[in-house]
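**Q** predicted model, plus sequence, below.
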Amino acid sequence: MSCNRKGSTMELIRHIKDFVREEDGVTAIEYALVASLIALAAATAMSGLGTKLGQMFTAIGNKLVTT
């Protein structure tokens, strides 16, 4: 029975070492961070653009009403 425990412990240690060496998860996290930064930048840019477009259409609408 102690041989089985030793084998299980060694297998667990091997799995932990493999997990630490694995880089796929790190790469996925890096891509997620880059994608979120791009989305944040796009949302910020669109917000400012949307405000300016809204003001422009309001000004055009006001001129059409008064003409």
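**A** Yes, it's here. Residues are numbered from 1 along each chain as shown.

**Q** CA only for contacts and neighbour counts going forward, please
**A** Fine.

**Q** how are the helices of the protein distributed by residue range?
**A** Per DSSP state H, the chain carries helices over the ranges 2-21, 24-66.

**Q** okay if I get those as a markdown table plus mean neighbour count?
**A** Formatted as a markdown table, the helices of the chain follow (neighbours: other Cα atoms under 10 Å):
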| stretch | mean neighbour count |
| --- | --- |
| helix 2-21 | 11 |
| helix 24-66 | 11 |
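
**Q** before we go on, here's another structure to hold up against the first:
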Amino acid sequence: MLRKFLRDDSAATAIEYSLIAGFIALAIIAAVEMTGERLLALLESLLDALTR
């Protein structure tokens, strides 16, 4: 039973997939945040141009 437990690598695979998913989520959050800041700046400049 101990040998079977030591040879079982399904938990390691699950951990690897969860780490990959976590890094992908962080990349998506960073991309959305940067895009949101750019969009806000664009809208503010458009508002300034329209109110002149």
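**A** Happy to help now that I have it. The structure displayed is predicted, hence computed values, not measured ones.

**Q** show me what S10 of structure 2 aligns to in structure 1.
**A** Aligned counterpart of S10 of structure 2 in structure 1: D24 (TM-score structural alignment).

**Q** just E44 of structure 2 next, same as before
**A** Using TM-score structural alignment, E44 of structure 2 pairs with T58 in structure 1.

**Q** picking that back up, do you know how far the match of S10 of structure 2 is from Y31 of structure 1?
**A** Note on D24 of structure 1: its distance to Y31 of structure 1, by Cα to Cα, to the nearest Å, is 11 Å.

**Q** repeat for G25 of structure 1
**A** 10 Å.

**Q** return the residue of structure 2 aligned against R5 of structure 1.
**A** Going residue by residue (TM-score structural alignment), R5 of structure 1 aligns to a gap.
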